[in-house]
Structure formats: C-alpha cells, structure tokens
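A.B. asks: coords please:
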Amino acid sequence: MITRRVLLGTGAAVVGAGGLLTVGHLTHRLDDVADAVGLDPKPLPDPADTRIVRRAARACATLLTTVEAAAAANPGVDLAPVAAIVREQLAAVGGSPATTASLAPVTLDALEQALSNAAADRAADAVDAGSAALVRVLASMSAGQAQCARAVRRLA
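C.D. replies: Reported below is the predicted structural model:
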C-alpha cells in the first residue's frame, strides 16, 4: 500500500519535473540540458525549410536541364563548367537530375536569364530560411548562379 507521503512526494516530483521541462522548452534550453546530461539532441527540421529545400532542388534540376539544352544548342561554347556547378548545387540540396527526353534549343541569352532568375530566387529563399546552415547553402547557390550568369554573358 502506498502511503500518503510517498504519493504526495511522487506527485510533487512529477509536477516539478514537468514544470522544469516546460520552462526549458519555453526558454529554448532543452537541448542544452539534454547535452549536459550526455544526450545528443537532434532538432526536427523546420517544415518551412523542408519546403524551401524541395523547391530549390526542383528549380536546380530544371536549371540543369536548361544548361544542358543550351550546351546542345551551342556546341562551340564550353558550358561544362556551368553544368558542373549546377550539378554540385543540385547534389547539395539532395535533388536528382530531371529527365531530358527532348531538349528544346536554348539560346545563351535565355540561359543567362534563367541563371539570373535562379540566383534571385535562391537569394529570396535564403531570406526566408530559418536554419543558418540552409541560409549559407542557399546564399552560396545564389552567388554561384549569379557568377554563372556573368560567365555566360561573357560567352555570348
């Protein structure tokens, strides 16, 4: 049989622990507490950041298709470095290349515009991202795409 003291003591301990957890959650210190006791907390990804990454991956796959179409339409122009950069960016956001069943010819001007638009879109995504790591990736993608647009402009 449980005595009243044991029951009250257990109840007080549970309420106290719950209160500490609530305060830790509200002050964003739960990860610090878990780390202090030897646990390795893994934060859940922000759903908004997940959507941003998916959007960036789709856009990057489309951009790679555009670069490949421009390379096919302009065989005398070396677009391999641009394609390599876009492939690396696609891998950075976990995307996979889109299927390129039939590539419509793309002019260098259209490619430059696509790269400039992509750079602006990734910069906007970086502003909206919550994770500092994602902000860095998106800002880097934006800068790389802007540089690729400048390189294509010089080639045209």
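
A.B. asks: Please count neighbours and contacts with C-alpha atoms only from this point.
C.D. replies: OK.

A.B. asks: residues near Leu8, how many?
C.D. replies: Residues within reach of Leu8, counting by other CA atoms under 10 Å, total 11.

A.B. asks: Please identify the helix or strand for it.
C.D. replies: helix 4-26 (DSSP states H and E).

A.B. asks: After that helix, heading C-terminal, what element do we hit next?
C.D. replies: Following helix 4-26 in sequence order, the next helix or strand is helix 30-36 (DSSP H and E).

A.B. asks: structure for this one too, so we can compare:
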Amino acid sequence: MELDLWIPIIVWLAIGAVIAFYLYRLMDKEGKVEIIWVVIGFLLSVLGLMAFIGARSMKEKDRDKAVDPKSYQPPEYKLKEEAPKEKAPEEKTPVPAPEPTPEPKKKEVKQIEGIPRCPECGSAISSSDVRCRDCGAKLKD
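C.D. replies: Prediction:
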C-alpha cells in the first residue's frame, strides 16, 4: 500500500531528472547555463520544460520587454504657456484707479407658486438646502 504512493513520486522525479539534464545540456551548448532553469525543470518536470520553452521563445522574439524601445517615443508635455510679457516703458505712467464693478443682475425667472427660489440667482432650491447649488449663496441663517 505504501509503495503505491511512492511510484508516481519516483516517476515524476525521474522525468524531472531527465528534463533537468536536457535543459543543462541545451544551455551548456549555448554557453550560458542558468541553474534556476535546471532546478525548475527537475521539480516541475514537464511543466518546467514548457515554462523554459515559453520564456526562451519570448526572448528570441524580444517579447520579454513591455514596450519595444525602438517604436516608443517619449511623451511630450504641453505646459500652459504664459503670454509673453511686454516690457513696460521705463517711464512711469500713472495707473488709473479701477472702476467699481456693478453688481451682477439677478436672473429674471418666472416664479411658479410652490417652488422655492434662491434670492440671489433665482434657481430652484429645495426647502432643506442650506446653500444654493448654483451660486453658493447662504439660504438659511
């Protein structure tokens, strides 16, 4: 009964040893042995071999990089350009005082009975609103 459990484990490790040996010889022939692939091939057996083949094909096609550096252009940032400042003449000219701005006119809105309105802008408001949604005027004290 105990032997039944060990047979698949021994077969798995035997296949893993063959695959690890194959991977070692293949990489040795190429001149670059990566021990991690040998260990992965031994422990994961056929799955390790499939991972090695997949990673190797990606490297050969240069797909291991997220973006192909040859086709990638660095981004161009467009900053808000300030208007060129004209040099003021060296003579000082008196600056006129700014004129007071007139108060904005209230919107004339047709009043419908039963709909509360903002006293500043005339937009419809709820009876529970503390501030107007449009102009931000304080409605309740």
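
A.B. asks: what's the TM-score here?
C.D. replies: In this superposition the chains share a TM-score of 0.25, using TM-score structural alignment, normalised by the length of structure 2; 55 aligned residues with a CA RMSD of 4.8 Å.

A.B. asks: just to revisit the earlier point, the helix holding Leu8 of structure 1 packs against which elements?
C.D. replies: Applying 3 or more CA pairs under 8 Å, 6 or more residues apart in numbering; DSSP states H and E, one finds that helix 4-26 of structure 1 makes contact with helix 30-36.

A.B. asks: Distance from the helix it packs on to the middle of the chain?
C.D. replies: The chain centre lies 26 Å from the centre of helix 30-36 of structure 1; the measure is CA atoms, centre = their mean, to the nearest Å.

A.B. asks: Please apply the same query to stretch 145-156 of structure 1.
C.D. replies: 24 Å.

A.B. asks: contacts for it?
C.D. replies: 77, 79, 82, 86, 108-109, 111-113, 115-116, 118-119 (CA atoms under 8 Å, 6 or more residues apart in numbering).

A.B. asks: can you pick the most crowded of the residues you listed?
C.D. replies: Leu115 leads these on contacts (other CA under 10 Å) with 28 neighbours.

A.B. asks: give the contact list for Ala92 of structure 1.
C.D. replies: With CA under 8 Å, 6+ apart, Ala92 of structure 1 has these contacts: Val137.

A.B. asks: can you list the contacts of stretch 145-156 of structure 1 in a markdown table and add secondary structure?
C.D. replies: Below are the contacts of stretch 145-156 of structure 1 laid out as a markdown table (DSSP: H, G, I helix; E, B strand; the rest coil):
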| residue | secondary structure |
| --- | --- |
| Val77 | coil |
| Leu79 | coil |
| Val82 | helix |
| Val86 | helix |
| Leu108 | helix |
| Asp109 | helix |
| Leu111 | helix |
| Glu112 | helix |
| Gln113 | helix |
| Leu115 | helix |
| Ser116 | helix |
| Ala118 | helix |
| Ala119 | helix |
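
A.B. asks: for structure 1, which helix is longest?
C.D. replies: helix 47-73 (DSSP state H).

A.B. asks: Next, the buried residues of that one.
C.D. replies: Neighbour-count burial for helix 47-73 of structure 1, counted by 16 or more other CA atoms under 10 Å, picks out 49, 52-53, 55-73.

A.B. asks: related to what we said a few turns ago, redo the contacts of stretch 145-156 of structure 1 as TSV? Include distance to Asp128 of structure 1.
C.D. replies: Formatted as TSV, those follow (distance: CA to CA, whole Å):
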residue	distance to Asp128 of structure 1
Val77	36
Leu79	31
Val82	26
Val86	22
Leu108	30
Asp109	29
Leu111	26
Glu112	25
Gln113	23
Leu115	20
Ser116	19
Ala118	15
Ala119	14
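
A.B. asks: returning to what we had before: for the longest helix of structure 1, which helices and strands make contact with it?
C.D. replies: Partner elements for helix 47-73 of structure 1 (3+ CA pairs under 8 Å, 6+ apart): helix 80-92, helix 108-128.

A.B. asks: how close does the residue nearest the centre of structure 1 sit to Asp31 of structure 1?
C.D. replies: Relative to the mean C-alpha position of structure 1, the nearest C-alpha, by CA atoms, centre = their mean, is the one of Val53, at 3.8 Å. To Asp31 of structure 1, Val53 of structure 1 is 24 Å away according to CA to CA, to the nearest Å.
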